[in-house]
Each structure stands twice: as structure tokens, then as C-alpha cells.
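Undergrad: heads up, no residue letters with this:
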């Protein structure tokens, strides 16, 4: 028995220099770790095969009927340095499925073996990053933030070499597409205007059919990315590796490598072990998305009839990106304070609270969740300072229609805290998937009070603090 999926592989019909066709590399002993039943139903998987069959399919050993496996090529700026040829070094796009709502969605295997773009890598992933991405991407979805999704995780029965030998795994990732800023950069760097035009036409038809040309296309991508980054910041999320090859045209969060949700709030927080200069620190994300979008805008200039006028117009649009992120940020943080209306003084109120939180090492998630309750002040060592701020806030929130309901719907009670994710990974490596399953169950309802799961909202103890996260390649 195999999967009955409606494949329609439009990317595979693009010119051959957009990708390399190849099958995933078979693994030794695939074993299903997790299947996202809800997402499977969305994709039209009505008859679910047994676990062994699913493991064979989602490991890449037996790709489903209708798949057209390929590795996509792209370029990218990585920590500011340009690499003209990156591509899927450890991923295979199985194809595109038209889901039950008629939406086109990519199915990709991550950790499926070497490709021509592996750059001396082994093309594999170990279990830790696979389960981290599974948990965090699904948590982001439940928080209402655009993201790739996790359909399945499979253990390979093989060990892979990192600092030590670690158990291998493959993630099945679902996305609106895997087209990146770096995809455009690949052809722009080669001055291949025909390929750029073909890619732009394809991306607009797939994601922005209302766009009538490159300028409207750029505007649409800017709007989605500005809102996305503001949404990240509203939940204390740090992507960790905001390279242009990790910036999607669809506006989805992609590539959960050294990502993390903050515990104690500080705007300069960095978790990524490879971000030694803090380029992608929490507070830098609005500026970085503007920088990334500037690279995208450059790729569209050759498609414009008047390139000098395009440079001037696109520059104006890019310079406005930080303000657009800020406008989205302000709207979201007003809601986090229970403010449905807008007043000029609101920004000062928000900034003053965040400043107090940084000075007092207050937990980002728990502080906002507790606003309106007496326990919020418990997050602060200087409680008198918080009380003075709270008096200002209470005066401002008076007269708002239902501030508590707005805050409860905006401020999650549960996030995938770093120490709980690391504990889950350690348990899974030891053969115990119960912590993974519990995390998934609780994070499926992040805005609900779940008294039985209060331990998952607790701050890490000193010996549980995660200082750095890793990409896992």
C-alpha cells in the first residue's frame, strides 16, 4: 500500500538548470517516529498505511507514486557573505501536492542524503534537529505564524558523524513552496535574465497572482515578510540564521536550525552557536529582513523596462521596510497589552515595559501572559518599578472593550522552551518519545490554560539553561 496523493509537480516543469533530478538515498532501517495526522488529512491522505510503509515512504526508501524527486539550486548571503551556489545539500523535494482545499504544497524530505549541492556534507540529519524542527514549526503554526509544517519524522537506523556518532533521522517538511530570495540570487549572479523572468513569472503565478509585474511582486513579498518578522518578535522568537537562502518568497518561516524562543527578555539575545557577532540577534531582525529584501529587489531590477527608475523606486520601498515592520510590531504589542484602540502614547508604554523586563531579567512569555493578574509583578526584582508602570497601563487600558480576552488570545501560555526541547531530544535518543508527544499535545493549544502542564511553562533551573543552539548540519 502507498499514499494516494494528488501530485502536480509544477516546479519540475521549469527549465532543468533550476534543479537536479535525483532520488533520495535509501537508509538502512527506517522507523516511524511521528506522523502529523491532522496535516496528513489536510493533504488528502485518507487511507493511512501501516507504520512500516510510512517509514519507507518518509525515509525516501520508496517515494510515493506521482513524486518527481529533485534538489533545488539557489545561492545566498550567509552572515553577509555571498555564496553563488548553495542549493538543497541535504534535502529532496518529492513534489507538490494539491491539498483538499485546492492549495499547492511542497513535500520535501530533509536529511535524505547527498546531492550535487552538498558541498562535502553527508546530506544527512541527526534526530535532534529533526525533532526540534518538528516541534518548533508546529508550535509556530499553532501560534498563528506563517511557517513550514512537519508531516513526519523517521529514524534511519544509521549513525551519522557530527562531534560524535548520533542517530540519523529524516523530516518530511510541507511548505507553500521552497522558493527563496537565494533562488533569485542564483540566476541574478549569473546574469541569466531569461531564467529570472521565468522564476518571477512562476513565483507570482503561484503565490501572488494579483501582482501585475516586478514592483507589485516586490511589494507583496515585503508586506508578508514585514508582518512575519513582527510576529516572530511578538512571541520572543529568534530565527538565528536569517540568511537570504532562509528567506522565503511565500512569507513562511523556514529552516529551524539554531532558532530559539527567549526566556528572560533582552533585546540583544543570541542563541545561535554560529552567530558569534550577533548579526541575527533578536533586536536586529527588522534590519536584517530589510537587508535581505534589498537583495531580492536587486534581482528584480533586470526585469524592469526602465532600470534606473526601478532602482530609485525599489530603494524607496526597501528604505520603508523597517518602518513597516515597526508598524506591525506596534499593532501586535498593543494587543499584547489588551489595547484594541491606538493612542500616541502606547509605544512609550510598550517600550518602558520591555526596558523594565530587560533590567529585571523578566521572562518574556510569562510576563505578558500574567498581565492583569497580581502574579505579573513576581517576574520583576524591582517590583515598585513594575507597580509604577502597571498604574500607567491600568489607566490606559480602562475603557477598552475586553482587554483580558484580547491578551489571553494574543499572549501564549506555552512556547517550546529551549530546555524542554533539549530534554525531549535526549529522551527520544534514548528511545522514549513520551516527552515529544506531551510537548506536541500541550503546544497544540498554546493560548489555553493547562494547569496539568504548568511545568512546561516554568523557567529553566540554572543547570537547565540552554546557552546555545546548533544548526545540526
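TA: Sure, I can see it. Keep in mind that what you see is a predicted model, and the values were worked out from it rather than measured.
Undergrad: From now on I want contacts and neighbour counts done on CA atoms only, so please keep to that.
TA: Fine.
Undergrad: Any buried residues in stretch 368-383, and which?
TA: Buried residues in stretch 368-383, counting neighbours by 16 or more other C-alpha atoms under 10 Å, are found at 368, 369, 370, 371, 372, 376, 377, 379, 380.
Undergrad: likewise stretch 347-357?
TA: Of the residues in stretch 347-357, those buried (16+ other C-alpha under 10 Å) are 347, 349, 350, 353, 354, 356, 357.
Undergrad: and the most far-flung residue of the chain relative to its centre, what helix or strand is that in?
TA: For the chain, the largest distance from the centre (C-alpha atoms, centre = their mean) belongs to residue 384, which lies 37.8 Å off. Following DSSP states H and E, one finds residue 384 within helix 383-397.
Undergrad: and the comparison structure, right after this:
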């Protein structure tokens, strides 16, 4: 493996290989600010994602050392890195803020993974930047562990997402409502270009910057769009399609992002920025978990509509690149945006059929699935457990799923009609069970377990629950064993309403 020296202050040299090729840092200066991360007092590795390290061509054995912990917390800068904080704007809960930017994150650089894909390596919680807006730029341990857990759980579910390479404690404290242990998350992403990145330049009337950013994003994420007669149009269509698929997959596992501001929507089609996120326990289409979402703007059922609203903001930025004629750009954009609903619905219904064990497309399938969801809502049935137990119900074992309903007959009445529908297909029972196991996870990052793992780490420096939960969530579709069964059980009914908080 080739060697790269680390450079910063009087740090001793250690050999790591990153092979940075920093394309974003080669854009004009107005796209970012160059800044060095704060050096942590006493960095200590909490968890290193060895599999992800191998995927992006890094040596996990070297990263697992003390010097690796320093590297992945900002204490040392690898040679070839070009640390920058990205500029972006955004609509936050519908209100436009013309300048946000990376206030507590620093992009070290870009690498090519083993499949030749360009990936960002970013430190989150690594100190002040010019975009910190009076904040300290640091991260508390709790939000770092939450993002590590949930982003890796999403990756294991097969949902496009940013990834977590490492969680490192800094040896210092941060001040929030109280003193809390500090930490840094090393995040890996296809890129950190957001809808808000385009808004930043469009709000300033800098059409050249919008064009430069669009060309960069096309080359990096959607190269086929460059062949279109109007590349910006093809780019918008590609982002719309990617987001429609992504949000459908969120909905199919009961994921609630919690803060779908335009600055938290990646144009790469990845889930990004795990702040006040959560998963449904009891099915509730209006579920809101974020403490700051007072009016339910980002409720579970609102996510497809909000995604389309955010994409409309992207279209507004791109309109000047479409055509010089006054009306044509608007017509083009409206046509592309109108396609979001159909693409989302197609992806959602396809996924719902798989969850129900249906391979063929029959009229009434969508209504059959919707009826189950309505019955789940009325009977306070657990979302994940109900769908997982359909695997048994397909073979006539109704009791495990029915037990989740306040009125078990609400399930058994539906199940009789569902099995009649299953009987119209030639799929074997074995093939159906296999399909349903891959569509219906047994394990998700249940809110109570995530909170318990965070509390043990923050309050008692006990990271064992965090590691056990990480390990369990890495195999969400396996049938739970003795050690992991506890993570599959729905919470006891009647507990307090769950709330999550932004990690800033």
C-alpha cells in the first residue's frame, strides 16, 4: 500500500494512504472556505467501520491506532487533503436563509473507492468555520452516536445514505444545556452537494456559479445528463427520479427524517443529515418526532410532498440554464416536477407489493395495502413487526400479527382477503417467504434502543450497548437470535411520546 504522511503542527509522521483527488476544492473560491479542523485534546476511537474503510481503500488496522483516532478527529491532516467548509443556503421549515454552510463540518477531501466511485470524507463536529454563525462548531457525543447508528442501519437496509466511517471522542466537553462529552463523526458521502448549494449561488444572482455547480454535479453524479440537448433539464430529471426512489424507500421502512430542509437534501439521492430522525413504532401517518417541528411540516406522511417542494426550489435555481426563451424553461421544469408523484408512487407500490409477498401487478393491490395501513393506524399496530409477521400469516399463522392489533379481528379479516389475492399467483411459498424476508426487516434502529445506547455512553461511558446495537443492525433481515431478539420486539404500549432533538 502506498504511503502518505500526516502533517500538522509537531505531529509525528504516520503512513496512511488516501489518494485524495479534491475536485470540489478546485472550484472557484466562492463555493467554500478553506479551514483547518480544531485539534482535539485526547482523541479516542469509539468505533471504526472496518468494512467501509476497506470499501474506500483505507487500511483499517492503521486507522484503529491512536494516530488513526487523531486523524479521524481532525488532530492530524493527511497529506493531499484540502480541508474546506462548503457554502450553501436553504429553506429551513419553509423560510429561506441565504447563507448557512458547513458550520461544524470540514470536508477533508475526495477519494475513489474500490468500485471507482468518488466519495467525500468529511469530519463532523471538528470546530468553527466561517459558517458557524456564532456556534462552537463542535458536536456532542450523543448526536455523533445517533448518526453512526442510524446511517449504518439505513445502509444495511439497502437505502441510499451517507455512511459513518468512525466515531471518535475528543477528550473535551461541549456546552449545550449542560456539559457533554465531545466527539467527531467521520462521514463518507457520494458528495455533500445539496439543493441549498444551488440556492446559495442563485440567491446571489451568480448564474456563472450556478452553471459551474451544475456542470460539476453532472460530471460527478449524472454524466449521462451531459449528452442531453439541455443538460440542466436532464440533471433536474435525474435528481427528481433519485429523490422519488429514496423517499419511497424511507416510507417503506417507516423512517422519518425529521428536518427535510432544502439544505438537508442531497442531489446525489442519498439520505443526509441525521438530526432529529426516528423510525415508526406504532403506525401513524402523522407521526412527528422532532422537537422543533411544532406544526408537523416534516411528518411521516408529508415527506413525499416536501421532497417535491424542495425539488421545486432546485428547479427555480436551474431555470436560467434551461433555455433562453421566457416560457420554455417553466414548462420543462413543471413537466419534470409533475413526474415526481408518479415516480414516487410507482416505487412505493412496487415496494409495498414485495412487503405483501406479491410478485404480479393486479388492480386493487394499492388499495389492499392501504387498507392494512389504515387498520394498523386504527389499532395502534407496530409498523415493522406487523409486516415481518406477515411472513407467517401468509401460511395461515395469523396469531403473531393479530396480537399486535387492539382488535385482532381487524387483522384476520384483512388477512383472509390478502391470502385470496396471494392465491392468484403461481409463486411458491418458499420464493414468497424469501421475497418477504428481504422486503420486511426484522430489525430497525428502534428509538428506545438508540436512546438507551446513547444514554449509557454519554452518562456512564459505557459503549457496550452501542456496539451491540450496531452489530445487530448490520443484519436487519436475518431472523433474530437469542442475543438480538430484544431489538425486534415492539415497545410496550402506553409509553410516553418519543421526541428527538437537533444535534447542533
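TA: Received it, and whenever you're ready, just let me know what you need. Computed from a predicted structure; not experimentally measured.
Undergrad: What does the residue farthest from the centre of structure 1 correspond to in structure 2?
TA: Here residue 384 of structure 1 is matched to residue 409 in structure 2, going by TM-score structural alignment.
Undergrad: right, and its match touches residue 402 too?
TA: Yes: at 7.2 Å, residue 409 of structure 2 counts as touching residue 402 under the criterion of C-alpha atoms under 8 Å.
Undergrad: hmm, back to that, specify which member of the buried residues of stretch 368-383 of structure 1 is nearest to residue 35 of structure 1.
TA: Closest approach to residue 35 of structure 1 among the buried residues of stretch 368-383 of structure 1 (C-alpha to C-alpha): residue 369, at 30.7 Å.
Undergrad: max-length helix in structure 1?
TA: helix 214-234 (DSSP state H).
Undergrad: and for that helix, what span of structure 2 is it aligned with?
TA: By TM-score structural alignment, helix 214-234 of structure 1 lines up with residues 232-252 in structure 2.
Undergrad: can you list contacts of the matching stretch?
TA: 159-160, 214, 218, 222, 225-226, 228, 256, 267-271, 300, 303-304, 307-308, 311, 314-315, 318, 321-322, 332-333, 336-337, 340-341, 343-345, 347-348, 351-352 (C-alpha atoms under 8 Å, 6 or more residues apart in numbering).
Undergrad: Just the buried subset of these, please.
TA: 159-160, 214, 218, 222, 225-226, 256, 267-271, 300, 303-304, 307-308, 311, 314-315, 318, 321-322, 332-333, 336-337, 340-341, 343-345, 347-348, 351-352.
Undergrad: Among these, which lie within helices?
TA: Per DSSP H, these map to helices at 214, 218, 303-304, 307-308, 311, 314-315, 318, 321-322, 332-333, 336-337, 340-341, 343-345, 347-348, 351-352.
Undergrad: which one of the buried residues of stretch 368-383 of structure 1 is nearest residue 186 of structure 1?
TA: residue 368 (42.1 Å).
Undergrad: Could you check how far the helix or strand containing that closest one is from the centre of its chain?
TA: Assessed by DSSP H and E, residue 368 of structure 1 sits inside helix 364-370. In this view, helix 364-370 of structure 1 has its centroid 22 Å away from the chain centroid, taken as C-alpha atoms, centre = their mean, to the nearest Å.
Undergrad: What of stretch 444-454 of structure 2?
TA: For stretch 444-454 of structure 2, the distance to the chain centre is 16 Å (C-alpha atoms, centre = their mean).
Undergrad: Can you give me the stretch of structure 1 that it aligns onto?
TA: Stretch 444-454 of structure 2 maps onto residues 415-425 of structure 1, going by TM-score structural alignment.
Undergrad: dump the residue contacts of residue 127 of structure 2.
TA: Going by C-alpha under 8 Å, 6+ apart, the list of residues near residue 127 of structure 2 reads 37, 38, 104, 105, 136, 137, 138.
Undergrad: In structure 2, which strand is the longest?
TA: The residue-count maximum for a strand in structure 2 (DSSP state E) belongs to strand 163-175.
Undergrad: now that strand: which residue numbers in structure 1?
TA: Under TM-score structural alignment, the match for strand 163-175 of structure 2 is residues 149-161.
Undergrad: Show residues contacting the matching stretch.
TA: Contacts of stretch 149-161 of structure 1 (C-alpha under 8 Å, 6+ apart): 27-37, 39-40, 55, 58-59, 124-127, 130-131, 133-134, 137-138, 141, 165-175.
Undergrad: Now it on structure 2. Mean distance?
TA: For stretch 149-161 of structure 1, the mean deviation from structure 2 after alignment is 0.6 Å (mean C-alpha distance after the TM-score superposition for structure 1).
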